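# Next come a sequence and a model predicted from it.
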Amino acid sequence: MKLVRGRAATRAADRAATAAMLDRTAENRQPALRVWTPHQQVTFGRRDANEDGYEAARAAARKRGFTPTERSVGGRAVAYTGTTLAFAHARPIDDLRQGLGDRYDDATTTVQQALAGLGVDATAGEPPEAFCPGSYSLQADGKLVGIAQRVRSGAALVSGIVIVDDCTAIGDVLDPVYDTLGVPFDPHSVGSVASAGGPAEPGAVARALENAFVGDETRTVLSVGEFVDVED
């Protein structure tokens, strides 16, 4: 498996690196994994962009030091503080119409096992009024993992967020963002690996996720710079 490490210099380069990873998996049929800490930002989903309060929500994020960005997968807004983890697992596929649920289940179980190895007893589901509500989440004294999926010809990208030790900061920025969007949100519903008894270091959590996804497969480690170089 190709293992891509590092954060690109800009938010645009970060997005392009993950897109390039998916494209290469579709072309060469080799799975790839990336676990990293994105730049500080609030990333809005497509549904958010259609809300009347969208521009006000972007302004609320920017006022609190979080750059507003948009993503092509997932539902509602999520926040990254600079130490929040993201993961992206690109897998080759043969049929766009098959395997969606199985890939979700595999990713959920894999992340759950990785967290268990760190001392975190995370269970499927999420508390009421959680950020980016969805069917594939993990919780432990609050939602700490959300998982989404994008499918294209030849490959699927299962991606997600893992909150390590910044649940208060995430709740604080998402509270006014969701309020202006008119979406219910409880800032106390945000959990983290650290608050659930795991490590507060993103690197330790990232390595656990890598080991869980890669398993016994041979890994080839690449830097994010080997995938793309994009100016913001």
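Nice, I can see it.
# Please make it C-alpha for all contacts and neighbour counts, starting now.
OK.
# could you say what helices and strands the longest strand seen in the chain packs with?
Secondary structure of the chain per DSSP state E: the longest strand is strand 143-152. Helices and strands touching strand 143-152, by 3 or more C-alpha pairs under 8 Å, 6 or more residues apart in numbering; DSSP states H and E, are helix 100-117, strand 137-139, strand 155-162.
# ok, structure two:
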Amino acid sequence: MRVVRGRGEDAEADRAVTRLLIEHAGTAGEPAVRVWRPHRQVAFGPRDTNSEGYEAAVAAARERECPVCERRVGGRPVAYTGDTIAFARIEPVADDERQGIDERYAAVRVDVRDALREIGVDAERGEPENAFCPGSYSLQAAGGKVCGIAQRVTGDAALVAGIVVVDGHEEIGSVLDPVYDALDVPFDPDTVGSIARAGGEVDPVAIIMRIEDALVGDHLGSVEWVDDLPTVEWAGE
């Protein structure tokens, strides 16, 4: 298993790293894990880009000094403050890409839940009504939704990715409120939870390490650590 640390110079560089990990997992048959803090941004999903209010939503995000990007995985908009944590586990898949979807979702959800409990957050499956980026495998704790998880299967690899809100839940709510309003999607800013709001340990580096260890799991003895972000040539090894 490869474990990649750090973030790129900008949001596009970060997405390029994840794309390379997906390609590598499919061609080499080797799983990968990445846990990091993306740059400040609002990430829109495929459904958003096809909505009538998309341009207005983009303008609302930029008015709040949030660069925007379009992601291939996930549903409705997600905001990153710069301390929000993103995670990804990428696995090779069998010929039938429909197999194992629920199992992969459940496994990552349990791993992240256990990591959060280790830092004092009693997270459980579920989310409040009108939460950001609603999904069936979210995690909530006291105060609201703290984690969202999405999945995408492409070719020979499956990406299960998500976010964990460390702090800044009020800022995320205030950024996403006009964005969701422009898209005509129900959203209640008060449903944004965070580790801080739930009374957990607010140390992004420590949280990253906990989540990373949980996602690596039984692969710990066979991990290749990559501290320098891979270049385009890395995928062709």
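Great, that's in hand. What you are looking at is a predicted structure, and each value in this text was computed from that prediction instead of being measured.
# Mind checking the TM-score on these two?
In this superposition the chains share a TM-score of 0.96, using TM-score structural alignment, normalised by the length of the first structure; 229 aligned residues with a C-alpha RMSD of 1.2 Å.
# which residues of the second structure fall in strands?
Using DSSP E, strands in the second structure cover 2-4, 32-36, 41-44, 68-70, 78-80, 85-92, 124-125, 139-141, 144-154, 157-164, 224-226.
# In JSON lines, list these along with distance to Val108 of the second structure.
Formatted as JSON lines, the strands of the second structure follow (distance: least, C-alpha to C-alpha, whole Å):
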{"stretch": "strand 2-4", "distance to Val108 of the second structure": "15"}
{"stretch": "strand 32-36", "distance to Val108 of the second structure": "11"}
{"stretch": "strand 41-44", "distance to Val108 of the second structure": "21"}
{"stretch": "strand 68-70", "distance to Val108 of the second structure": "23"}
{"stretch": "strand 78-80", "distance to Val108 of the second structure": "19"}
{"stretch": "strand 85-92", "distance to Val108 of the second structure": "8"}
{"stretch": "strand 124-125", "distance to Val108 of the second structure": "12"}
{"stretch": "strand 139-141", "distance to Val108 of the second structure": "11"}
{"stretch": "strand 144-154", "distance to Val108 of the second structure": "8"}
{"stretch": "strand 157-164", "distance to Val108 of the second structure": "7"}
{"stretch": "strand 224-226", "distance to Val108 of the second structure": "20"}
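# Format the ones you listed as JSON lines; extra columns: mean neighbour count and distance to Gly199 of the second structure.
Formatted as JSON lines, those follow (neighbours: other C-alpha atoms under 10 Å; distance: least, C-alpha to C-alpha, whole Å):
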{"stretch": "strand 2-4", "mean neighbour count": "21", "distance to Gly199 of the second structure": "29"}
{"stretch": "strand 32-36", "mean neighbour count": "26", "distance to Gly199 of the second structure": "21"}
{"stretch": "strand 41-44", "mean neighbour count": "24", "distance to Gly199 of the second structure": "25"}
{"stretch": "strand 68-70", "mean neighbour count": "16", "distance to Gly199 of the second structure": "30"}
{"stretch": "strand 78-80", "mean neighbour count": "23", "distance to Gly199 of the second structure": "20"}
{"stretch": "strand 85-92", "mean neighbour count": "24", "distance to Gly199 of the second structure": "17"}
{"stretch": "strand 124-125", "mean neighbour count": "18", "distance to Gly199 of the second structure": "15"}
{"stretch": "strand 139-141", "mean neighbour count": "25", "distance to Gly199 of the second structure": "10"}
{"stretch": "strand 144-154", "mean neighbour count": "24", "distance to Gly199 of the second structure": "12"}
{"stretch": "strand 157-164", "mean neighbour count": "24", "distance to Gly199 of the second structure": "14"}
{"stretch": "strand 224-226", "mean neighbour count": "13", "distance to Gly199 of the second structure": "31"}
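# Before I go, just wanted to say thanks for your time.
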